[in-house]
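Undergrad: Please find the sequence and the predicted model below.
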Amino acid sequence: MSAQTAVMQENAGRAGPDLNTQALRTDARRESLRLLALLSPSLLLVFAIIIVPIGWLLWLSLFDEAGGFSAANYARFFEQASYIKTFVTTFKVAFIVTGACVLLGYPLAYMLSQLPRRAASICLIFVILPFWTSVLVRTYAWLVILQRRGLINSWLIDLGVISQPLSLANNFSGVVIGMTHILLPFLVLPLYASMKTIDTDCLRAGMNLG
């Protein structure tokens, strides 16, 4: 009788971890289903306003009015010089604005991460301040500043630096300046959040190691 009891206890001991593992898997599956249920409204919204329009444009670009496959739209893109110029200008603006944001934002984010918490909070207000103003208002403000009779040209002429107003608005330079001003906070804030979590002892150790 004691031998049978020992065998039953041994089987129960072996089955115990398996039951716990199965229970944990069941709980994990339920947790995943709950998260999916919570995310379903936002996923449906993203699908409705992003995936569906992009898919519709892709369909229009690949199929003609009769529903047959056609690459005429892409052939027209390479045949028209204006399309290629627009494509190249878009990437040129993107690269220049990205470089300008990195050159301006990385040192700013590093400086903010090294400041005391109170001083960093005050400086972050000036970084976040553009978010409180509409993009349209900021665009008109840059037009006032950069136009031929704007503040910059007026100051440069008064100082004797230039004799004729510079063309800074409604051109490539104005677009780069305005886009850099709009997108700079989007680079500074994530960099600041990452740099703030770096242990300062690691920086000191890196300096000691050269």
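TA: The structure has been received and is ready for your questions. Numbering: from 1, shown residues only.
Undergrad: CA atoms for contacts and neighbours, from now on please.
TA: OK.
Undergrad: element containing Gly160?
TA: Using DSSP states H and E, Gly160 is not contained in any helix or strand.
Undergrad: burial count for it?
TA: Neighbourhood size, Gly160 [other CA atoms under 10 Å]: 9.
Undergrad: Any idea how far the strand or helix carrying Ala37 is from the middle of the chain?
TA: Using DSSP H and E, Ala37 falls within helix 2-46. Relative to its chain's centre, helix 2-46 lies at 38 Å (CA atoms, centre = their mean, to the nearest Å).
Undergrad: so how far is Gly150 from Tyr192?
TA: 34 Å (CA to CA, to the nearest Å).
Undergrad: next, the one to line up against it:
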Amino acid sequence: MDTSAAPKSGSLTRWPLLRAATPAGRYGPSLTLVLLMPLIVLFSIGFLYPIGRLVIMSFGDAAPGLVQYRRILATPLYLGVLSRTISTAAIVTVLSLTLGYPVALAMARARGRAALVIAAAVLIPLWTSVLVRSYAWIVLLQRSGLVNAFLVDSGLTAAPLKLLYTDGAVILAMTHVLMPFMILPVTNALRSIPPDYARAARSLGAGSFATFMRIVLPLSLPGVFAGCVMCFILAIGFYITPALVGGPEAMTMATLIAQQTTVVLDWPFAAALSTILLLVTLTCVVVFRRALSVSKGIHSVT
């Protein structure tokens, strides 16, 4: 049978009739736009419109201008809350990476029952409500809680310590809540690394530490950056855990915004605070993306 007239793979451009028969050739970009239209409408109504209204409200209706922003910059209390929020989010991100990377490495390399146990230890807390986990830390850290009871009974302290309603309690509870968001992206990046790379490095004389530093860690950086972005963004806008575990003494931007909207009822000022928090979040995302691109460029050269 003569097969010279049959179209070859990837040669639809030579056969206009076949190209027109395909959905992409028949409808073109209009079909893609129609399919994306529900998502675009939902994104516009659920995100762009509220954010736009928030920014407009921050400039004030009665006296439009930068009055609310000048108030934030001129008050040390608000700048201190913003600084505490950013520093707390940074510390939580670093702790989540430090504690979560070994777990992710073990989760990526484990097989069989060990892999199931590690996955359950990571995912079950993620499926538990943040409110429940925050109350669990209150039970542990209060003056009559398990931690203080252990310290007093063992003779390490003469009286119960103030562990609850402190910055340390907020950092500890937030790290526990956000650590799965660091572990899962890093685990996915580690599993995507071919094992032949590590075997090749060891066959060339590299030890375990050198293999990790030169092969495993650089190739897992996309997962590390993704986990850092998620942890930092979630931490910078966390509300439930700082409100319950930290109290009024460890106020963050989220609790301050809630106070302005529900107690003081100063919506323009709350909108200005939210806009500043949004700008900080977008800046951090841009910095993380830039750092990831620079890291990829460095490792591609080396």
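TA: Received the coordinates, thanks. Since the model is a prediction, treat every value here as computed from it, not as a measurement.
Undergrad: Output the contacting helices and strands for the next helix or strand after the helix holding Ala37 of the first structure.
TA: The helix or strand immediately downstream of helix 2-46 of the first structure is helix 52-62, counting by DSSP H and E. Applying 3 or more CA pairs under 8 Å, 6 or more residues apart in numbering; DSSP states H and E, we find helix 52-62 of the first structure packed against helix 72-79.
Undergrad: in the helix it packs on, what's buried?
TA: Buried residues in helix 72-79 of the first structure, counted by 16 or more other CA atoms under 10 Å: none are found.
Undergrad: And for the counterpart of Arg191 of the second structure in the first structure, nearest residue in space, chain neighbours not counted?
TA: By TM-score structural alignment, Arg191 of the second structure lines up with Lys196 in the first structure. Leaving aside its chain neighbours, Lys196 of the first structure sits nearest to Ser113 (5.2 Å; criterion: CA to CA, 6 or more residues apart in numbering).
Undergrad: and that neighbour, how many residues sit next to it?
TA: Neighbours of Ser113 of the first structure (other CA under 10 Å): 19.
Undergrad: need the contact list for the residue mapped onto it from the second structure.
TA: Taking TM-score structural alignment, the alignment pairs Ser113 of the first structure with Ala108 from the second structure. Taking CA atoms under 8 Å, 6 or more residues apart in numbering, we find Ala108 of the second structure in contact with Ala115, Thr187, Asn188, Leu190, Arg191.
Undergrad: where's the first one relative to Thr32 of the second structure, distance?
TA: By that I understand Ala115 of the second structure. 40 Å.
Undergrad: So between these two, which is more surrounded?
TA: For Ala115 of the second structure versus Thr32, neighbours defined as other CA under 10 Å are more numerous around Ala115 (15 against 11).
Undergrad: pretty sure the more buried one is touching Val103, no?
TA: No. Between Ala115 of the second structure and Val103 there is no contact under CA atoms under 8 Å: 10.8 Å.
Undergrad: what about the corresponding residue of the second structure for Ala100 of the first structure, helix or strand, and which?
TA: Aligned counterpart of Ala100 of the first structure in the second structure: Leu95 (TM-score structural alignment). With secondary structure defined by DSSP H and E, Leu95 of the second structure is part of helix 76-109.
Undergrad: Run the chain-centre distance for that helix.
TA: The answer for helix 76-109 of the second structure is 10 Å, by CA atoms, centre = their mean.
Undergrad: quick one: it to the first structure mean distance?
TA: Once fitted to the first structure, helix 76-109 of the second structure is off its aligned match by 0.6 Å on average (mean CA distance after the TM-score superposition for the first structure).
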